[in-house]
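>>> need a structure here:
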Amino acid sequence: MHTLPTKILLATDGSREAGLASRAAADLCLRTSAELHVVHVWTNLLSEVYPTLAFEEHSDAFERGARVLLEQQADKVRSGEVFVAGTHLKEGRIAEEIVGLAENLDVGLVVVGGRSVGAIGRLVTGSISEGVARLSTAPILLVRGGEGAWPPRRFIICDDFSEEAARAGTLAAGVGRLFGTRTLLVRVHPPRLVVRAARASYSEGLPRELFKGGDEDLKNRADELEHILGTRPEIRTPTGSAAGVIQKVAEEDGEPSLIAVGAQGLSGMPRLTMGSFSTEVLRSIGAPVLIVPPLVHERR
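Just a heads-up that it's a prediction; the model follows:
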């Protein structure tokens, strides 16, 4: 059984990117009848720069402006006939406050906006979106890619044998069914490391016989997803750098795509050599990304 979120938290800062996230969150709430909460986190910039000085008057002005922004964003959502169950104004570190509220509300999904990938985009992603993805115990939907990115017409589910990737696939399939999207199930095989005269290089791929058990497991995953989707996902098992391969798949055909990944990234040896797959996806792919973290007890 798949579980769609019954409560969604939209984080907004009034930016164009946050507007796209707002549209996605409203769309999901209309399709799932989920309860929507909206949060805006403000920071007193003067106290950040001059922590020993008192700026009560300026702080009050910042807070009033933040509250106006929050209500304006909530009103935009309401104009789309979406009921807003609560608005929440927070002060402090953005990622920490968003995650803390999500845990207090026990939401099933956090929706945030992100800028297109680039020098500035990587900076913003690293400072906020990556922080939310790193800290959150709830699934995260990072919405970006411009006006044409939502709604997606194709879901790309990245499977890597991990439990969190399986949960990401299950959630993505449940959402994908609501949109009637085409779905791809992708498991990237790592390149083979070849040592010649004390030098390491990568060949085309590891021997296929090493993946026979994994390929059977992938077919079983496709069976599970077909039961949720109502149609069978297309299976692909390319070889190469995981994030690079997924980026190519996401860019083919020019269709708006959503990437679903588990937060722990590639398991076993590939994780050691390639780092966090979900972080690579956040930094290199400009499409919306759904990230499902490990269960709380798996983080300990």
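>>> okay, CA-based contacts and neighbour counts for the rest of this
Fine.
>>> ok, which stretches of the stretch 51-200 of the chain are helices?
Secondary structure of the stretch 51-200 of the chain by DSSP state H, counting those that start in this stretch: the helices cover 56-78, 94-105, 119-124, 130-135, 163-179.
>>> Stretch 105-121: end-to-end distance?
In stretch 105-121, first residue to last residue: 29 Å (C-alpha to C-alpha, to the nearest Å).
>>> again, but for stretch 123-130
End-to-end distance for stretch 123-130, by C-alpha to C-alpha: 10 Å.
>>> Any buried residues in it, and which?
Going by neighbour count (16 or more other C-alpha atoms under 10 Å), the buried part of stretch 123-130 is 124, 125, 128, 129, 130.
>>> Verify the contact between the second one and residue 285 for me.
No - with the criterion set as C-alpha atoms under 8 Å, residue 125 and residue 285 do not qualify as a contacting pair; they are 11.2 Å apart.
>>> hmm, back to that, deepest of the helices of the stretch 51-200 of the chain, which one?
Highest mean neighbour count of the helices of the stretch 51-200 of the chain: helix 163-179, a mean of 22 (counted as mean count of other C-alpha atoms under 10 Å).
>>> quick one on the thing from earlier: in CSV, list the buried residues of stretch 123-130 along with distance to residue 256.
Formatted as CSV, those follow (distance: C-alpha to C-alpha, whole Å):
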residue, distance to residue 256
124, 22
125, 20
128, 24
129, 20
130, 22
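>>> Spatially nearest residue to residue 92 (excluding sequence neighbours)?
Leaving aside its sequence neighbours, residue 92 sits nearest to residue 43 (C-alpha to C-alpha, 6 or more residues apart in numbering; 5.5 Å).
>>> Likewise for residue 293?
Distances taken as C-alpha to C-alpha, 6+ apart place residue 263 nearest to residue 293, at 4.7 Å, with adjacent residues excluded.
>>> Any idea how many residues pack against that neighbour?
Number of residues near residue 263 (other C-alpha atoms under 10 Å) recorded here: 24.
>>> Check residue 295 too.
Residues near residue 295, counting by other C-alpha under 10 Å, number 13.
>>> Can you name the residues that contact it?
Residue 295 makes contact with 137, 164 under the criterion C-alpha atoms under 8 Å, 6 or more residues apart in numbering.
>>> Please provide the structure for the following sequence as well, for comparison with the first:
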Amino acid sequence: MAEPVVVGVDGSPSSLEAVGAAAREAALRGTGLRLVHAFGWPSIRPPPGVPPWTPAAAGVRELVDGTLVKAEQRAREVTPHLEITREVTVGEPLMVLEIESRTACLVVVGSRGLGAFGSLLLGSTAVHLAAHGRCPVLVVRGGPNPTGPVLLAVDGSPAGEKAVEFAFAEAAMRNAGLLALHVWNTWSERAYEGPGDPLNVVVDIERLRAAEQQLLDETLSPWQTRYPQVAVERRLVRSRIRTALIDASHDAQLVVAGARGRGGFTGLLLGSVSQALLHHAHCPVAVVRGEE
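Next up is the predicted model:
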């Protein structure tokens, strides 16, 4: 069996949505689904003579089993014949998912939940997981358009090459089109427009536009040859990058972005664009780390 799709489970509605999405991803890849439920370490010491804390010893085994049964039922509703395994462990959920990502092809999480898994988009946990996971991370959020394209944020950087590969593969598996969006003038979040803008005064705009178009074409061409069945729309936009991508996500079924593009600080493992998408995109977001 190939590397499984791993999904974090906590019993919340958002978690069950993530299970459904993870089941679909596993079916598309022809691999198994791994349901992972993690308990945080207890804040109190067990009484004398009581063995170290475990789900069974704490009297919550029934609760855990019920949560996992519901999760598995949800997965079966999506893909009845999927191979499903369960993992219940004691540990900090983020660390557990990081470890699971080492032997997974994809980690899927919901945007909100009941426990530590549920704080994903309320704090820095999703950002940390997307930055440090050893495989692509899919955060299930928004209302995806099931007939829409896979939206790829193209920046032309070497670090973004893995995201391009992932987006083409996803589009092929989903029988969907691919919208490759490259936004320029991205070193500032101000949109430079009009003949009086400083950029227009000191730069040959048409030459810059041609260079950005060439970057977009060179990034996509090898992968279009590899995936000829994927219909690709190349879109070059002069705008604020975060605004343009979030707006385009309205009509997409999935957004794919690299963990860090050419516009970010090289010391950061997750760029501001990916963070903005994780918090504000209108459909699920896949963050794909590039080569170290």
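>>> Superposing both, give me the TM-score.
Comparison of the two superposed chains (TM-score structural alignment, normalised by the length of the second structure) gives a TM-score of 0.78, and 268 aligned residues with a C-alpha RMSD of 3.2 Å.
>>> got the helices of the stretch 51-200 of the first structure as CSV, with distance to residue 273 of the first structure columns?
Compiled in CSV, the helices of the stretch 51-200 of the first structure are given as follows (distance: least, C-alpha to C-alpha, whole Å):
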stretch, distance to residue 273 of the first structure
helix 56-78, 42
helix 94-105, 28
helix 119-124, 22
helix 130-135, 20
helix 163-179, 19
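>>> just so I know, which of those helices lies nearest residue 202 of the first structure?
helix 163-179 (25.7 Å; C-alpha to C-alpha).
>>> counterpart of that closest one in the second structure, which residues?
Mapped onto the second structure using TM-score structural alignment, helix 163-179 of the first structure spans residues 158-174.
>>> Residues touching the matching stretch, excluding its own?
Contacts to stretch 158-174 of the second structure, defined as C-alpha under 8 Å, 6+ apart, come from residues 28-29, 149-152, 154, 177-178, 219-220, 223, 227, 229-230, 256-262, 287-291.
>>> Now the buried members of these.
Buried members of the contacts of stretch 158-174 of the second structure, counted by 16+ other C-alpha under 10 Å: 29, 149-152, 154, 177-178, 219-220, 223, 227, 230, 256-261, 287-290.
>>> Out of those residues, list just those in strands.
Mapping these onto strands (DSSP state E) picks out 150, 151, 152, 178, 256, 257, 258, 287, 288.
>>> and which of these is nearest to residue 207 of the second structure?
residue 152 (24.2 Å).
>>> ok so, going back, show me what contacts the residue nearest to residue 293 of the first structure?
By C-alpha under 8 Å, 6+ apart, residue 263 of the first structure lies in contact with 133, 134, 164, 165, 276, 277, 278, 279, 291, 292, 293, 294.
>>> change it to 10 Å
Counting by C-alpha atoms under 10 Å, 6 or more residues apart in numbering, residue 263 of the first structure touches 133-134, 136, 139-140, 162, 164-165, 168, 276-279, 290-294.
>>> Next: residue 133 of the first structure.
Residue 133 of the first structure makes contact with 95, 99, 110, 139-142, 263, 278-279, 282, 290-293, according to C-alpha under 10 Å, 6+ apart.
>>> That one pairs with which position in the second structure?
By TM-score structural alignment, residue 133 of the first structure lines up with residue 130.
>>> do residue 225 of the first structure as well
By TM-score structural alignment, residue 225 of the first structure lines up with residue 223 in the second structure.
>>> Against residue 248 of the second structure, how distant is that match?
Per C-alpha to C-alpha, residue 223 of the second structure is found 22 Å from residue 248 of the second structure.
>>> Same check on residue 11 of the second structure?
31 Å.
>>> Between those two, point out the one with more neighbours.
Set side by side, residue 11 of the second structure and residue 248 show more neighbours around residue 11, with 22 against 17, by other C-alpha under 10 Å.
>>> now for that one: what does it line up with in the first structure?
The alignment partner of residue 11 of the second structure in the first structure, by TM-score structural alignment, is residue 14.
>>> same deal with residue 34 of the second structure?
Alignment note (TM-score structural alignment): residue 34 of the second structure maps to residue 37 of the first structure.
>>> what about its match, helix or strand, and which?
strand 35-42 (DSSP states H and E).
>>> That strand against the second structure, how far on average?
Relative to the matching residues in the second structure, strand 35-42 of the first structure has an average distance of 1.5 Å after the fit, by mean C-alpha distance after the TM-score superposition for the first structure.
>>> Next, the angle helix 94-105 makes with that strand.
150 degrees (axes from the mean of the first three to the mean of the last three C-alpha atoms, to 10 degrees).
>>> Moving C-terminal from strand 35-42 of the first structure, which element do we reach first?
Next along the chain from strand 35-42 of the first structure, counting by DSSP H and E, comes helix 45-49.
>>> contacts for that following helix?
Identification of contacts with helix 45-49 of the first structure by C-alpha under 10 Å, 6+ apart yields 51, 53, 54, 55, 56, 58, 59, 62, 92.
>>> List the residues that contact the fifth one.
Contacts here follow C-alpha under 10 Å, 6+ apart; on that basis residue 56 of the first structure touches 44, 47, 62.
>>> residues near the first one, how many?
The criterion is other C-alpha under 10 Å. On that basis, residue 44 of the first structure has 18 neighbouring residues.
>>> From residue 45 of the first structure, how far off is the closest residue to it other than its chain neighbours?
Nearest non-adjacent residue to residue 44 of the first structure, counting by C-alpha to C-alpha, 6+ apart: residue 59, 6.1 Å away. Per C-alpha to C-alpha, residue 59 of the first structure is found 9 Å from residue 45 of the first structure.
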